[in-house]
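Engineer: Fold the following and give me the result.
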Amino acid sequence: MCGRFALNATPEEVEALFALLELEAFPPRYNIAPTQPILMVAAAPPRPAGSNLPDRQALLVRWGLLPSWVKDPKRFPLLINARSETAAEKNAFRAAMRHRRTLVPASGFYEWRRAGGKAVQAYWVRPRHGGVVAFAGLMETWLEPGGSELDTGAILTTAASADVAPVHDRMPVVIAPEYFARWLDCRGHAPADVADLLRPAEDGFFEAVPVSDRVNKVANTGPEVQQPVAEAARPAEAAQDEPPPPAAGQLRLL
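Structural biologist: Alright, predicted model coming up:
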């Protein structure tokens, strides 16, 4: 899954990668959490012939997708992720997969290695060579009872690559720049036409850097949450550090 991510890049870097004409200034965000606004890139409405305007637009949406048919969001689960393998068939994501596919600019994401049902180590998973990546996203506009509209979104996930698998079995889908146009073209490409893009990142693309549990708290929003730390011992490694059991017949002191 993807429960936290970051966008440390400058607006200029995002503009260049996604071919946006102009992007409002925004500060680096090191610990983006569910229900917070996130930046998404979507196909722009049809432009007049001969227009020089870009065919993509940047939007701010709430991270946590609400299908248009939801009556009471308080009784509906928070959909921050959608499994790419089944999204085209699921009632909550079917319409967005067909009509509102997006890209989510990111500098990387956070994941937690668990043991015994508890998170024992946080990781900052970033592109090995730096830069901005694009997660595959979905967007829905929910109509509030008062009549105002709320844009909401989710991040598509897939099986983990070899770089992420030791930490977690899922990861965000990454769309390469050469496939941006095809992914965003919901008029010309049905979900089946872009299913081949919903795959793990190539091995070696990401690196998982152990970080402290400061990232666990939404209030911690500074660059210190990405500061590398010594990795917590894995179960097999911890066992090697324990003293060997006493030999048969040896008296125990404790």
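Engineer: Going by C-alpha atoms from here, please, whenever you check contacts or count neighbours.
Structural biologist: OK.
Engineer: Check the offset of the helix or strand that contains Thr157 from the chain's centre.
Structural biologist: Assessed by DSSP states H and E, Thr157 sits inside strand 149-159. On the basis of Cα atoms, centre = their mean, to the nearest Å, strand 149-159 sits 9 Å off its chain's mean C-alpha point.
Engineer: please give me the structure for this one as well, since I'd like to look at both together:
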Amino acid sequence: MCGRFFIAQAPEVFRAYLGYPEQPNFPPRYNVAPTQPVPVVVCEGAERRFRLMRWGFWPGWLKDPRDFPLLINARSETMAEKASFRGALRHRRCVFLADGFFEWRREGAGRTATRTPFKITRVDGAPMALAGLWETWAGADGSEVDTAAIVTTVANGVLAAIHERMPAILGEAAIAPWLDVRGVDSGPAAALCRPCPEAWLRMEPVGPRVNDARNDDADLIAPTGATPAFVATPTAPRSGDAGQGSLF
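Structural biologist: Sure thing, here's the model as predicted:
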């Protein structure tokens, strides 16, 4: 799954990478948590647009969100079949803006179990384009809330050391077809959401302060020491993100 991420680079970096015309001046956020507002990119007609949405998906048919579980992730393998996500996969796809995300390695069981947090970033320093689905929920009083969920897939070799799932990280070649809900149907779009190449990612342990969503400062993404031996940290040029994300 993906339950926390961070946005550390300047807004101009994301604007150049994702190609939207708006010029939002949003601050860095180092511990983005569910239910908070998150920046995403959608496609309206042929134009990409920057939007803020609530992280936590509410299907359009939902009457009372208080009676519904918090959907922060959509599984790539089943989102085309789930009533909650089926319509969004076909008509409302988005990209979450991120520089990296956090995942926890659990060791032991019960009260003696420990959870060690890690940050995962791209080796080349590029932003992470996380595949997402969105929906506008309308309340009985006429209010509307734009909500979104991150698409997840099975973990690649780097992430599998600590967790069986990871967010679907889109390569540059996959961003356009993922956002193109008019030209790319659900099946080909879902096929873009697969584990990214291991060479893209670096995983480093961070301190336990990230466990508390009330903490939000740059120290949260500072590595605590040398990367453990089981963590692969390959270096490779971006090369147009070859190896993942092509539609055909």
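Engineer: quick one on the thing from earlier: which bit of the second structure covers the helix or strand following the strand holding Thr157 of the first structure?
Structural biologist: Reading on from strand 149-159 of the first structure to the C-terminus, the next helix or strand found by DSSP H and E is strand 170-172. Aligning strand 170-172 of the first structure against the second structure (TM-score structural alignment) gives residues 165-167.
Engineer: same deal with stretch 129-140 of the first structure?
Structural biologist: Mapped onto the second structure using TM-score structural alignment, stretch 129-140 of the first structure spans residues 124-135.
Engineer: So for that stretch, what gets flagged as buried?
Structural biologist: Ala126, Pro127, Met128, Ala129, Leu130, Ala131, Gly132, Leu133, Trp134, Glu135 (16 or more other Cα atoms under 10 Å).
Engineer: Equivalent analysis for stretch 70-87 of the first structure, please.
Structural biologist: For stretch 70-87 of the first structure, by 16+ other Cα under 10 Å, it's Leu79, Ile80, Asn81, Ala82, Arg83, Ser84, Ala87.
Engineer: okay if I get those residues as JSON lines plus secondary structure?
Structural biologist: Converted to JSON lines, these look like this (DSSP: H, G, I helix; E, B strand; the rest coil):
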{"residue": "Leu79", "secondary structure": "strand"}
{"residue": "Ile80", "secondary structure": "coil"}
{"residue": "Asn81", "secondary structure": "strand"}
{"residue": "Ala82", "secondary structure": "strand"}
{"residue": "Arg83", "secondary structure": "strand"}
{"residue": "Ser84", "secondary structure": "coil"}
{"residue": "Ala87", "secondary structure": "coil"}
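Engineer: Out of these, which is nearest to Gly153 of the first structure?
Structural biologist: Distances from Gly153 of the first structure to the buried residues of stretch 70-87 of the first structure, taken as Cα to Cα, are shortest for Ile80 (7.1 Å).
Engineer: what lines up against the closest one once you look at the second structure?
Structural biologist: Per TM-score structural alignment, Ile80 of the first structure is aligned with Ile72.
Engineer: For the stretch 51-200 of the first structure, which segments are assigned as strands?
Structural biologist: If DSSP state E, counting those that start in this stretch is used as the criterion, the strands of the stretch 51-200 of the first structure fall at 56-63, 81-83, 101-106, 108-115, 118-127, 133-143, 149-159, 170-172.
Engineer: Average offset of the last one relative to the second structure?
Structural biologist: Which is strand 170-172 of the first structure. Compared with the second structure after the fit, strand 170-172 of the first structure shows a mean deviation of 0.4 Å (mean Cα distance after the TM-score superposition for the first structure).
Engineer: For that strand, enumerate the helices and strands it packs against.
Structural biologist: In this structure, strand 170-172 of the first structure packs against strand 149-159, with contacts taken as 3 or more Cα pairs under 8 Å, 6 or more residues apart in numbering; DSSP states H and E.
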